[in-house]
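J.: next come a sequence and a model predicted from it.
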Amino acid sequence: MPRISLFWRTFLMLAALIVASLAATLGSIRLLDPAPPEQRLAWELATVLNLTRSALVSADAERRLLLLDALARDEGVRVIPLEPGDRIDATAAGPRLRAIEPRLRQLLGEPTQVAGRVNGIDGVWISFGIEGDAYWLILPRERVERQFGPSVRLLGAIALVLSLVGALVLSRLVNRPLALLARAFGAVSRGEAPPPLPVRGPIEIAELNRRFNRMAADLAALERDRTIALAGISHDIRSPLARLRMEIELARLDEAQREAMAGDIDRIDRIVGQFVHYARIAQPPRGEAVDVPTVIEATASSYRPLVASDALELSIDTGDTRSWKGDPTDLIRAIGNLIDNALRYGRSADGVARIALRASATPAGITVEVADAGPGVPAEQLDRLLRPFERMDAERSDSGGAGLGLAIVDRIARRYGGSLRLASTPGSGLRARLELPGLAPAPRVPATVLR
């Protein structure tokens, strides 16, 4: 079942409540006033016509003319004889006037006609008889149609549309604090400093935002302290390492001992470097146009000695990648860590690491996929590989890593709002797919004119 966001869930609940309320209201109106407007108007017109006919029948000839003049002058009601040659325009009567005609026939009897235009004159024309003679009762058309007013269905549709728009706005206002909080959490997960959330509004939302702001400030302070501490540790460790390397070169040692000790020092230096790189990812990335194929080729060139020694088979396909907006150091570090991880843990049974690197462009940025032909990893243990300081087994403890390679790549991906996904089947190798969206262009600041 597809998941529905809180915004749409709130909107649908409000919409359902509004529709049910309108349906109940319209049903109540119909129960309280079951007669349709056409029937009520037919009753009123029949009453006017009967009163007019009774007045004309009871009045003498002189008073009858005065009565007709008074009706035309004061009420806008005219009475004229119905001639056989009258031209009745059947198309001029609207649907509501046509609906009145059968109801008037029920009230006045046959033959009663209702027309909207006779002899080219607009109005509401109703035929009736007086002592065997046929006459037309003519009423102003706007006076009759005004009695209809808008239909109940039209009023209900307008109320429904306005209510749904109001529900949409209300849902937006209700869910806006949660949307801001979700974006702020997304910024924290990418290692960015989120903007402070507003602490006004409902008490619960204000208190939640206040606590989040305090947590974000504490995390930022913790990141700064950790970066400073790791930088200091790096300096304190690398300085003695440099002296040890120099003393090893000057010491009287055979070549095998010198290479073993130099290898240990390089291993310690790489581990320290990984600590520092992992800490510095929390800093905001700098954005510039990066030539992706050039960066990939330059990164792969550092592995040429291994390729020349037949310890590595590296195939590269840059695909349709061109330019990417981001920090080139992050891209170099991510690709290098993926290759190093495949080189360290993805060797085939013959001891050769066969690695395939493929890159492609996406609408948001680029995708880099690195696959090896090693023994693979059980699917239930893939998540462990993305955790800092996690390694699969004790046999790999002497591989020269600190368990930060993939964690660094994952943190770089989240820094840009991307992802690192691992897939593997035991015996078929590990495949790492890195998705890196490009940074959004910085907003243009209008130039200030000095006067």
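T.: Thanks, I have the structure now.
J.: make it CA atoms for all contacts and neighbour counts henceforth
T.: Noted.
J.: and the helices in the stretch 101-250 of the chain?
T.: Applying DSSP state H, counting those that start in this stretch to the stretch 101-250 of the chain gives helices spanning 141-148, 152-189, 203-250.
J.: could you list every helix and strand in contact with whichever helix or strand comes after the last one?
T.: What that stands for is helix 203-250. Later in the chain than helix 203-250, the nearest helix or strand by DSSP states H and E is helix 255-280. Under the contact criterion of 3 or more C-alpha pairs under 8 Å, 6 or more residues apart in numbering; DSSP states H and E, helix 255-280 touches helix 203-250, helix 405-415.
J.: ok now helix 255-280, how far from the chain's centre?
T.: What separates the centre of helix 255-280 from the centre of its chain is 47 Å, taken as C-alpha atoms, centre = their mean, to the nearest Å.
J.: can you check stretch 336-355 too?
T.: For stretch 336-355, the distance to the chain centre is 40 Å (C-alpha atoms, centre = their mean).
J.: and it, end to end?
T.: 12 Å (C-alpha to C-alpha, to the nearest Å).
J.: residue 348: which of the helices of the stretch 101-250 of the chain is closest?
T.: Between residue 348 and the helices of the stretch 101-250 of the chain, the shortest gap by C-alpha to C-alpha is with helix 203-250, which sits at 33.3 Å.
J.: for the closest one, packing partners?
T.: Here helix 203-250 touches helix 152-189, helix 255-280, going by 3+ C-alpha pairs under 8 Å, 6+ apart.
J.: what's the closest of those to residue 63?
T.: Residue 63 lies closest, by C-alpha to C-alpha, to one member of these: helix 152-189, at 43.7 Å.
J.: show me what the closest one is packed against.
T.: Looks like helix 152-189 contacts helix 6-32, helix 203-250 (3+ C-alpha pairs under 8 Å, 6+ apart).
J.: okay, one more to line up with it:
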Amino acid sequence: MTKTLFGRTSLIITSTLLIFLLATISIVGYFIVLPVGKRNAEDLTSLILLSAQTYVELPPETRQDFIDELSKSHQLYWGDGNEPLAQHTHLGPHFRLMEESLSSRLGSNIDIVPETKNPDRYWIDIKLAEQAIRIGFDRQRIDVMLPYVAFYLVAILSIMAVLSSLLLVRKITKPVQSLSQAAGIIGAGGVPEPLLEEGPKELAETAKAFNKMSTDVQNLLENRTVLLGGISHDLRTPLTRMKMALEMLPNSVDTELSTELSEAVDTMALIIQEYMQLIQGFEDENIESVNIKTLITNIVSEIKPNKTQLVHLLGDSDYQLDTYAAALHRVLFNLIENAISYGNKAPVSIAWEQRNSVLEITISDQGFGIPQAQQKKIFRPFYRLETSRNRASGGSGLGLAIVDQIITQRGWKLCLSSTKSSGTSITLSI
């Protein structure tokens, strides 16, 4: 998630807000909650000690009235020493502050202990003027004095800050995400839906410019296809006439020259056919069920390698795949033809297997390999490792360009591995 713009922006804003709120909580706790808590503990401690001292100094006949008044007005209770008490445990911070204050004033260790029958009531044993006094109070007597509202408020603000930052970032990054997806569709040769030209001015103008660019690109591609289609049609007619004229030449014409001219005409016709395949693709193709072994066997038969050329097929002979049959045929034809043509006449292996719902077809030869610097360039139109432009030795330079366009359109993947010592291996993932 952090690799996306939404994830990174959300992480930065949320982290900043949480750090700010954590600092706020620390400041509020140190400068407000802690001093107020200490003051409350001191006040209750002073009231308890004052009540104990007053009780000791009062005549016995007035002490009961004093105890009743403390219970009624100050929620302090006088114990008779028989209350069942639990063992001393570590209590909350406000109790600890009271214990420290009482111990400091009386000069001895004072514990605040809860009652076993009434866990909400706590008792303190004090010894004054040789008299043991037990005074109790309820939890709410001290809890209500602590400003927990500040903590609750900060917690609510933290949740609101995080949620609002996520909503804000989502609102900002969603158009950018749509723009990225549309750009990917254009890169794959598709036509994306127009982006919504709304929202902040900058994003609306960007969407508008992108929609215009997308339309211009599609118009350019359509015009290119129409133009090249017309040129192809116009060129095929004179090439056909030239082919017929060559076949009608008298026998007195040099046979070698006639054959060379005929092969040149055939080469030009094939280049035109391949280039039209490159620009047209397989947009209207339907999905069909294909037996992989049968498809590869037929392709090898079409290529017609030399009788001494060995082609090993490795894979499940019954493997069926629902895919774009014509596109797959064209891709495998070009890849297998290259492996046989440039494989140094050594055996070629074609293996296929399924891994995690992905079919992988690997075509390996034992040729001279492709230099690392040229492994990406070979997929460019008309790029050839062999620079003489001789079709017999180097082809037209369109085969791998067609492969690259088809796998981009179909969302397939191609992985190339090539070294001088082991040849070239290409894996097609569908």
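T.: Ah, there it is. As the structure is a computational prediction, the values presented were derived from the model and not from experiment.
J.: TM-score for these two?
T.: Put the two chains on top of each other and the TM-score (TM-score structural alignment, normalised by the length of the second structure) is 0.82; 425 aligned residues with a C-alpha RMSD of 3.8 Å.
J.: out of the helices and strands packed on helix 255-280 of the first structure, deepest packed?
T.: Mean neighbour count (mean count of other C-alpha atoms under 10 Å) peaks for helix 405-415 among these, with a mean of 24.
J.: for stretch 274-294 of the second structure, what is the distance to the chain centroid?
T.: The answer for stretch 274-294 of the second structure is 32 Å, by C-alpha atoms, centre = their mean.
J.: what's it in contact with?
T.: 225, 228-229, 232, 313, 315-327, 398-399, 401-402, 405-406 (C-alpha atoms under 8 Å, 6 or more residues apart in numbering).
J.: any buried residues in that stretch, and which?
T.: 274-282, 290-293 (16 or more other C-alpha atoms under 10 Å).
J.: relative to residue 334 of the second structure, which of the residues you listed is nearest.
T.: When these are compared against residue 334 of the second structure (criterion: C-alpha to C-alpha), the nearest one is residue 274, at 11.1 Å.
J.: relative to residue 73 of the second structure, how far out is the closest one?
T.: Taken as C-alpha to C-alpha, the span from residue 274 of the second structure to residue 73 of the second structure is 102 Å.
J.: can I get the helices and strands packed on helix 152-189 of the first structure in a markdown table with distance to residue 136 of the first structure?
T.: Below are these laid out as a markdown table (distance: least, C-alpha to C-alpha, whole Å):
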| stretch | distance to residue 136 of the first structure |
| --- | --- |
| helix 6-32 | 34 |
| helix 203-250 | 72 |
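J.: wait, residue 40 of the second structure touches residue 143, no?
T.: No. With contact defined as C-alpha atoms under 8 Å, residue 40 of the second structure does not reach residue 143; the gap is 9.6 Å.
J.: tell me the secondary structure of residue 415 of the second structure, please.
T.: strand (DSSP: H, G, I helix; E, B strand; the rest coil).
J.: residues in contact with the nearest residue to it once chain neighbours are set aside?
T.: In this structure, residue 415 of the second structure finds its nearest non-sequential neighbour in residue 427, 5.1 Å apart by C-alpha to C-alpha, 6 or more residues apart in numbering. For residue 427 of the second structure, the contact set (C-alpha under 8 Å, 6+ apart) comprises 360-363, 414-416.
J.: kindly recompute the last result at 6 Å.
T.: 361-362, 414-415 (C-alpha atoms under 6 Å, 6 or more residues apart in numbering).
J.: and the closest residue to residue 6 of the second structure other than its chain neighbours, how far is that from residue 196 of the second structure?
T.: Leaving out its chain neighbours, the residue that sits closest to residue 6 of the second structure by C-alpha to C-alpha, 6+ apart is residue 173, at 5.8 Å. Separation of residue 173 of the second structure from residue 196 of the second structure (C-alpha to C-alpha) stands at 14 Å.
J.: who's more crowded, those two?
T.: residue 173 (19 against 14; other C-alpha atoms under 10 Å).
J.: which residue numbers in the second structure go with stretch 328-340 of the first structure?
T.: Mapping stretch 328-340 of the first structure onto the second structure (TM-score structural alignment) gives residues 325-337.
J.: reformat the helices and strands packed on helix 203-250 of the first structure as a markdown table; add distance to residue 93 of the first structure.
T.: Below are those laid out as a markdown table (distance: least, C-alpha to C-alpha, whole Å):
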| stretch | distance to residue 93 of the first structure |
| --- | --- |
| helix 152-189 | 21 |
| helix 255-280 | 82 |
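J.: for residue 88 of the first structure, which of those helices is the nearest?
T.: Closest of those to residue 88 of the first structure is helix 152-189, at 31.0 Å (criterion: C-alpha to C-alpha).
J.: residue in the first structure matching residue 389 of the second structure?
T.: So, by TM-score structural alignment, residue 389 of the second structure is matched to residue 396.
J.: relative to residue 266 of the first structure, how far out is that match?
T.: Taken as C-alpha to C-alpha, the span from residue 396 of the first structure to residue 266 of the first structure is 17 Å.
J.: more crowded one of these two?
T.: residue 266 (16 against 13).
J.: got the contact list for residue 312 of the first structure?
T.: 306, 352-353.
J.: wait, isn't residue 366 of the first structure in contact with residue 434?
T.: No. Counting by C-alpha atoms under 6 Å, residue 366 of the first structure sits too far from residue 434 to count as a contact (8.4 Å).
J.: can you give the contact residues for stretch 123-135 of the second structure?
T.: Contacts of stretch 123-135 of the second structure (C-alpha under 6 Å, 6+ apart): 77-79, 112-113, 136.
J.: mind running it again at 10 Å?
T.: With contacts defined as C-alpha atoms under 10 Å, 6 or more residues apart in numbering, stretch 123-135 of the second structure is touched by 48-49, 51-53, 55-57, 76-83, 85, 99, 102, 106, 108, 110-115, 122, 136-138.
J.: same deal with stretch 336-348 of the second structure?
T.: Identification of contacts with stretch 336-348 of the second structure by C-alpha under 10 Å, 6+ apart yields 296, 299-300, 302-306, 308-313, 331-333, 335, 349-350, 362-369, 392-395, 399-400, 423-426.
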